[in-house]
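**Q** this is a predicted model, with the sequence first.
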Amino acid sequence: MTIRFDGRVALVTGAGTGLGRSHALGLAERGAKVVVNDLGVTPDGQTASSDAALAVVDEIRAMGGEAMAHGADVADAEGVADMVAKVMAEWGRIDILINNAGILRDKTFAKMTLDDFRKVVEVHLMGTATCCHACWPIMREQTYGRIVLTTSASGLYGNFGQSNYGAAKAAMAGLMNVLHLEGARDDIRVNTLAPTAATRMTENLIPADALALLAPETITPGVLYLVSEDAPSRVILGAGAGSFALTRIYETPGITLGSEENTPDTIAERFDEIADPEGQQELQNAFEQTQKYVRNAARARGLNLNWGE
């Protein structure tokens, strides 16, 4: 099977350099019309220039593809609305949205200003939500859409000095889970990429010999699968240096305590049982957890309650 995107329109944010550029070129090589969005800022979100986005458009056109550039700030709803309107006027649809734009303002939490915390969350989380919100009604009308959010190991597992970035990136999992549920009826599939790549944002964080293995081009094949017609949905795909893996959130079976033994002392004494991973499962929505707890409590009290079964 060869994955193609002929007739599809793809919007890639932060596509002037690094991962975004690689994703845009990969989509174009396989037939997509590509919107190259890039504000043209430095890694910490300063200054702006359209040169990078226009250069990628030139690359795509040189290979015989179709592309347009737009310099919207992803966190600016009016700018994003203008971008989406121009895409619809030019091509009449948006099939694929890859949310890649981001900035870094790293400091320990003690030294970080709330302005720097807020700015990173604004770009990563609100920027992603703003772009998804602008494309969502179009994809619903088409009854087709493929969306990729971009998280990070810093959000999934933590990284010293990145509380702002980690918080914003962890939020991608929650946004994906809800959009997956709300988009299923209209064949809108929503996935999350967790990349480790050699980019402007990581060049000072990763040793030079490791950077040589982490080219963005080693990650893009995973993204192209996540936005393909037969893509899965609700997947967190880790990617880097040609390695791919899934991150999943599991819940252990846990324990259920009666009213008399439901004390912090009992929880401390039985914490190893609570943490035992045997039989853990991947819940599909918030009510599955609620139903699980209610069923367990009902059984412990001898009640006949089969809610959710």
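**A** Yes, it's here. Numbering: from 1, shown residues only.
**Q** CA only for contacts and neighbour counts going forward, please
**A** Fine.
**Q** give the buried residues for stretch 258-275.
**A** For stretch 258-275, burial by neighbour count (16 or more other CA atoms under 10 Å) applies to I274.
**Q** quick check: end-to-end length of that stretch?
**A** One end of stretch 258-275 to the other measures 19 Å (CA to CA, to the nearest Å).
**Q** equivalent analysis for stretch 34-48, please.
**A** End to end - CA to CA - stretch 34-48 spans 21 Å.
**Q** so where's the longest helix in this structure?
**A** helix 163-183 (DSSP state H).
**Q** ok, residues contacting it?
**A** Residues from elsewhere that reach helix 163-183, judged by CA atoms under 8 Å, 6 or more residues apart in numbering: 104-106, 108-109, 116-118, 120-121, 124-125, 140, 149-152, 154-156, 158-159, 188-192, 233-234, 236, 285.
**Q** can you pull out the strands in the stretch 151-300 of the chain?
**A** 188-195, 236-240, 243-247 (DSSP state E, counting those that start in this stretch).
**Q** what does the stretch 1-150 of the chain give?
**A** 9-13, 33-37, 67-70, 96-98, 145-150.
**Q** the closest residue to L54 other than its chain neighbours: what's it in contact with?
**A** Computed as CA to CA, 6 or more residues apart in numbering, the closest residue to L54 that is not its neighbour in sequence is A69, at 6.0 Å. Residues near A69 by CA under 8 Å, 6+ apart: 35-38, 53-54, 57.
**Q** need the winner for burial among the strands of the stretch 151-300 of the chain.
**A** Mean neighbour count (mean count of other CA atoms under 10 Å) peaks for strand 188-195 among those, with a mean of 26.
**Q** next, the angle strand 145-150 makes with it.
**A** Strand 188-195 and strand 145-150 are oriented at 20 degrees to each other (axes from the mean of the first three to the mean of the last three CA atoms, to 10 degrees).
**Q** putting a second one here so we can go through both:
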Amino acid sequence: MSGWVEGRVVVVTGAGSGLGRSHALALAEAGATVVVNDVVPAPDGTSRAEVVAAEIRDRGGAATAFTTSVNSWAGAEDLVEHAVTEHGRVDAVVANAGVLLDAMVGNMSEEIWREVVDVNLTGTFTVARAAWPHMVRQGFGRLVLTTSASGMFGNRGHANYGASKAGVFGLARMLAVEGAEHGIAANAVAPLALTPMSGDTSGSRTSAASQLGDLFAQMAPGDVSPLVVWLCSPECETTGQAFSAGGGRIARIFVGESRGWVGGRAPDVERIRHNWAAVCATEGFHEPVGMVDELAIYARELRAGKS
């Protein structure tokens, strides 16, 4: 993967193990200087972030470690400031830090709801926000956020996790819209790989392991990381999209809107019921690239419906 991000400085959160470690190693191999961020200590009490940074340096790459928590706005600012102070700039952020705490809706406590949303969604926004002014000034940036099939499609026992990850996709769309004029691209990746978090089959969720069987054991974090490298590359200008990746398969996940049915102002419920199939039909769907585009579709369809 040599050269795709040559000379770029990339911050990777949650990079002490699993997917984040794999992304950090792949980015370094592709020429980036990597700031490895993780707050969880290694089993021996040392910094997992420093272990990964040392591994990158041992392989001939460039990396530093920083152990602040991005859940805190100040912590995220400190992380980006470290990147800029130590390496001169920040070109890309891979927001990978996350936590999964299962609970069915009726058993969801405020504590585990807030913890998951704070880490997965707020912790993604804080680091993107901290890097934003630097990217605007240099006229370039790449933001790769970590969403999940739980957020895009739903999964039993994942109300907190799925909601936070759906929010991450919405955040990627917003960052893409606001970043377009500044050369900043933002995309989301929904990874499927065997990691300490995904491999835990306890709890109420239907795990990927039970669905895929032996195949899941072969789905490594390294299968996802080349996509992350590509999305960080200056050559990739795609923005505002989400991609499912795992086991060598990559697929775009998109949000579409049906042609719909135009029934006039304040249509009565009986007419809605009668035309429900047209409301839900997917043939001839639209794929808005932003809210303004969706409003343009509304205007076009409403005018067509009156003609």
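**A** On my side now, so go ahead. Being a predicted model, the structure only gives us computed values, none of them experimental.
**Q** TM-score for the pair, please.
**A** With the length set by TM-score structural alignment, normalised by the length of structure 2, the two chains reach a TM-score of 0.92; 297 aligned residues with a CA RMSD of 2.0 Å.
**Q** whereabouts in structure 2 does the longest helix of structure 1 align?
**A** Matched against structure 2 by TM-score structural alignment, helix 163-183 of structure 1 falls on residues 159-179.
**Q** mean per-residue distance, that stretch versus structure 1.
**A** Compared with structure 1 after fitting, stretch 159-179 of structure 2 has a mean deviation of 0.8 Å; criterion: mean CA distance after the TM-score superposition for structure 1.
**Q** next, the buried residues of that stretch.
**A** Those would be 159-173, 175-177, 179, for stretch 159-179 of structure 2 by 16+ other CA under 10 Å.
**Q** and A55 of structure 1, what is it in contact with?
**A** G16.
**Q** H274 of structure 2 pairs with which position in structure 1?
**A** H274 of structure 2 maps onto E269 in structure 1, by TM-score structural alignment.
**Q** tell me the spacing between that match and I255 of structure 1.
**A** 12 Å.
**Q** equivalent analysis for T42 of structure 1, please.
**A** Counting by CA to CA - T42 of structure 1 and I255 of structure 1 are separated by 50 Å.
**Q** how many residues are close by W230 of structure 2?
**A** 17 (other CA atoms under 10 Å).
**Q** let me fix that: V40 of structure 2
**A** V40 of structure 2: 18 neighbours (other CA under 10 Å).
**Q** quick one: contacts for the closest residue to it other than its chain neighbours?
**A** Nearest non-adjacent residue to V40 of structure 2, counting by CA to CA, 6+ apart: R48, 6.5 Å away. Contacts for R48 of structure 2 were tallied using CA under 8 Å, 6+ apart; they are 16-17, 38-42.
**Q** could you do I94 of structure 1 as well?
**A** 8-11, 87-88, 135, 138-139, 145.
**Q** from those, list just the buried residues.
**A** 8-11, 87, 135, 138-139, 145.
**Q** report the two of these separated the most.
**A** The largest distance within those, taken as CA to CA, falls between V87 and G145 and amounts to 15.1 Å.
**Q** for the aligned residue in structure 2 for T108 of structure 1, give its distance to G183 of structure 2.
**A** Matched across to structure 2, T108 of structure 1 falls on M104, judged by TM-score structural alignment. M104 of structure 2 is 41 Å from G183 of structure 2, where distance means CA to CA.
**Q** again, but for H87 of structure 2
**A** 21 Å.
**Q** please tell me how far the equivalent of R142 of structure 2 over in structure 1 sits from L213 of structure 1.
**A** Using TM-score structural alignment, the partner of R142 of structure 2 in structure 1 is R146. According to CA to CA, R146 of structure 1 stands 28 Å off from L213 of structure 1.
**Q** more neighbours: these two, which one.
**A** It is R146, of R146 of structure 1 and L213, that has more neighbours when counted by other CA under 10 Å, with 24 against 14.
**Q** the more buried one and T192 touch, don't they?
**A** No - using CA atoms under 8 Å, R146 of structure 1 is not in contact with T192; the gap is 11.0 Å.
**Q** could you dump the strands of the stretch 1-150 of structure 1 to JSON lines with distance to A241 of structure 1?
**A** Output for the strands of the stretch 1-150 of structure 1, formatted as JSON lines (distance: least, CA to CA, whole Å):
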{"stretch": "strand 9-13", "distance to A241 of structure 1": "21"}
{"stretch": "strand 33-37", "distance to A241 of structure 1": "24"}
{"stretch": "strand 67-70", "distance to A241 of structure 1": "28"}
{"stretch": "strand 96-98", "distance to A241 of structure 1": "20"}
{"stretch": "strand 145-150", "distance to A241 of structure 1": "17"}
